[in-house]
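Visitor: need coordinates for the following:
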Amino acid sequence: MNDSFNNFHIQLKDGRKLGYAEFGDPKGKPVFYFHGWPASRLSGIETDTAAKKLGIRIIAPDRPGFGLSDFKKRRTLLDWPDDIVELADALKITKFAVMGCSGGGPYATACAYRLPARVTKAAIVVGLGPVNIPGNLDGISLINRISWGNNKRFPIVGVLASFGNFIGSKISPALSRRIGFGAKEDRSMMTNEIKERMNRSLREAFQQGIRGPAWDWHIYCNDWGFDLKDITVKTYLWYGAKDKNVSLNMGEYYHAQIPNSELHIDPHGGHLFRYKIEAKILQKLIT
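Guide: Sure, this is the predicted structure:
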């Protein structure tokens, strides 16, 4: 495997460092890629081949406390669009699309909600939805259902989940993958290349310890601070019916809530089916 990409960072107005990587065509149409949980900017490599072919510039930032980005105390979901505006301004990008995969989904919705004058289109790809909505956890694996389902009674769950992934990234990434991806459809997608990329992104997620990932979990499990019905940006939703990590019900919930949304379902897709359709997803964002 010979992945090549560039790592960068900017200093934000509040003094924090925001790290990011770039993939695809450096002169292409800009798409901001938001990584999953727990992952990092390095996950953006999954879009690289398709982005180069389509003439798309992928900018993949680390969230605060992940990878190269400094932790921010008490941040909220709606703080993220402010960071993205500063990054876009630094790169002299006026308008852009956003793509949130898995745990990056809520961050894509936040940008679509907060930045309608700048976000041209949004893609939520197997994106995590609100976990406290009845039915949204139906169909996922038992370990995920227990973790998300008990977040209100036991907020420590987010810390424990982050710590477990942190230990897994150090001791046995293979075991972490097996626990994290329960669907046989996902295991069949695990080429050596995909495994190594996932391992690398997971390790990078915990470069600063567990604070960033644990606070992400806190954000997912609490009020997001806005109504999905107020999103006006065209939003594309991509979900697999066999996904054991993020329920198809979450995609259907997003579709019911976001007025200008379009839901695409792969009846045989797991959480990783997106690797087969990166070009389709990106094409929607630039046409």
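Visitor: please make it C-alpha for all contacts and neighbour counts, starting now.
Guide: Fine.
Visitor: what residues sit buried inside the helix ranked longest in the chain?
Guide: Ordering each helix of the chain by length in residues (DSSP state H) puts helix 156-171 first. By 16 or more other C-alpha atoms under 10 Å, the buried positions in helix 156-171 come out as 157, 158, 159, 161, 162, 163, 165, 166, 168, 169.
Visitor: just flag the most distant two among those.
Guide: 157 and 169 (18.1 Å; C-alpha to C-alpha).
Visitor: follow-up on the earlier one: and which of the buried residues of helix 156-171 is nearest to residue 6?
Guide: The nearest one, if we look at the buried residues of helix 156-171 relative to residue 6 and count by C-alpha to C-alpha, is residue 169, at 22.9 Å.
Visitor: the closest one against residue 180, yeah?
Guide: No - between residue 169 and residue 180 there is no contact under C-alpha atoms under 8 Å: 11.9 Å.
Visitor: for the stretch 151-287 of the chain, what spans make up the helices?
Guide: 156-171, 173-180, 184-187, 192-205, 211-220, 248-257, 278-286 (DSSP state H, counting those that start in this stretch).
Visitor: now do the same end-to-end measure for stretch 88-103.
Guide: 21 Å (C-alpha to C-alpha, to the nearest Å).
Visitor: so what's residue 260 closest to, chain neighbours aside?
Guide: Excluding its sequence neighbours, the residue lying closest to residue 260 (C-alpha to C-alpha, 6 or more residues apart in numbering) is residue 234, at 5.2 Å.
Visitor: right, and that neighbour touches residue 263 too?
Guide: No - using C-alpha under 8 Å as the test, residue 234 is too far from residue 263 to be in contact (11.3 Å).
Visitor: structure for this one too, so we can compare:
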Amino acid sequence: MGCVRYFIAFFDDLATSYGLRLICPDRPGIGLSDDVKSDDQEVLKWPDVISELCDILDIPKFFIMAHSAGAPYALACAMRIPHKLQGTIYLVCPWVSTTVANNFKWLRFVPTPVMKFTNSAGISIQQIMHGRQPYSTKPSSHRTSGALAAQMSSFEKKQQLGLAILKASFAENLSGANNDLIMCFERRRTFGFSYTDVDHPVHVFHGTKDDRIPVSAVKWMEDNMPDCRLTLVEGGKHSLFLRAEVVDTIFKSIAAQLHVKDKCRLCMIPTKCWLMEEVENERKERELQIQRKVEASFAKLSRSQSIQTVDQNNNNNNAINNQRSSADRVPQTSDKLLSIYTYF
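Guide: From the prediction side, this is the model:
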């Protein structure tokens, strides 16, 4: 829910190595983007912003990668401007409606002002905790000592960079994050569409240890969306979009979809182009996905027909039993009437 333009620092070099250009716009009320009243913020209006931005930048078509609360906005683009999407939409730990995910339902009963205040306070506390100096480091040496920086491991440097980006992303504006929170829980309005309405190809990456979006929710997406593929990352958490291997897989897939054999320098030499291999792998994976969905549909249909057959047999048996019972009762009634008639 923070601004995304800072996170380009993690991905820029990797994107460049694949010949890709990253554009990370901040949604209204996030980062340096202008505020928008929560009543005026609709998920289906976001595609118009993206379309106008790409027209200004002279970008006719593009790919979309989104994380968490960005998922509804990304899928809205598939609903409103599918002609501008180049290929697959990539979602990392996507938000799924609470009516489907069956999580955080209790928040529907929390008053909106309380939710906004709690969200803002939580972010502020998080900033304070992340911004404080470690107890083992002298204040004078924190962030300014060249010797300390030289001694830091690569992991520590990346961790500090991540925390600095996190602080910066929330420091500029909070209204958009609050609006996104309200949007996620559909407090004032729904997304304006259902995920099941999206027939554009979607590839979901999700961690098995995600503590915000349950695995069952993304499996629901795979089972119910027309063209959705799911990749589960063992041990991955909600910050999965910061894992290099996940982003590398996405960028490689995008590069493969953009690959044009006649214009590829690697394809002009005897050695096999690795992008061609990726294209072939993508094709095989999609065929397997379609096959699995078809088999699942047939299995579901067979189960449904079996249940109907059993129900029909039960109904027929019940009808026969009812007829027998009626037949058994008729003579008894006639005998009684005959006895009464004879008596009189």
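Visitor: what comes into contact with the longest helix of the first structure?
Guide: 38, 147, 150-151, 175-176, 199, 202-203, 206, 209-210, 213-215, 217-218 (C-alpha atoms under 8 Å, 6 or more residues apart in numbering).
Visitor: now the buried members of those.
Guide: Of these, these count as buried by 16+ other C-alpha under 10 Å: 38, 147, 150-151, 176, 199, 202-203, 206, 209-210, 213-215, 217-218.
Visitor: which one of these is nearest residue 137 of the first structure?
Guide: residue 147 (10.3 Å).
Visitor: mind listing what the closest one touches?
Guide: Taking C-alpha under 8 Å, 6+ apart, one finds 157, 158, 161 in contact with residue 147 of the first structure.
Visitor: correct me if wrong: residue 69 of the first structure contacts residue 18.
Guide: Yes - look at residue 69 of the first structure against residue 18 with C-alpha under 8 Å: they come within range, at 4.4 Å.
Visitor: which position in the first structure pairs with residue 211 of the second structure?
Guide: Aligned counterpart of residue 211 of the second structure in the first structure: residue 244 (TM-score structural alignment).
Visitor: related to what we said a few turns ago, turn the contacts of residue 147 of the first structure into TSV, columns for distance to residue 284 of the first structure.
Guide: As requested, those are exported to TSV (distance: C-alpha to C-alpha, whole Å):
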residue	distance to residue 284 of the first structure
157	37
158	34
161	34
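Visitor: quick one: which of those is nearest residue 223 of the first structure?
Guide: residue 158 (15.4 Å).
Visitor: what is in contact with residue 69 and residue 18 of the first structure at once?
Guide: Joint contacts of residue 69 of the first structure and residue 18 (C-alpha under 8 Å, 6+ apart) are 9, 62, 63.
Visitor: can you tell me which residues contact the counterpart of residue 80 of the second structure in the first structure?
Guide: Alignment note: residue 80 of the second structure maps to residue 114 in the first structure; criterion TM-score structural alignment. Neighbour list for residue 114 of the first structure: 78, 81 [criterion: C-alpha under 8 Å, 6+ apart].
Visitor: quick check: residue 114 of the first structure vs residue 226 of the first structure, distance?
Guide: Where residue 226 of the first structure is concerned, residue 114 of the first structure sits at a distance of 9 Å (C-alpha to C-alpha).
Visitor: equivalent analysis for residue 131 of the first structure, please.
Guide: Taking C-alpha to C-alpha, one finds residue 131 of the first structure at 15 Å from residue 226 of the first structure.
Visitor: more neighbours: which of those two?
Guide: Between residue 131 of the first structure and residue 226, counting by other C-alpha atoms under 10 Å, residue 131 is the more crowded of the two (19 against 14).
Visitor: aligned counterpart of that one in the second structure, please.
Guide: In the second structure, residue 131 of the first structure lands on residue 98 (TM-score structural alignment).
Visitor: what kind of secondary structure is residue 93 of the first structure in?
Guide: Using DSSP: H, G, I helix; E, B strand; the rest coil, the structure places residue 93 of the first structure in coil.
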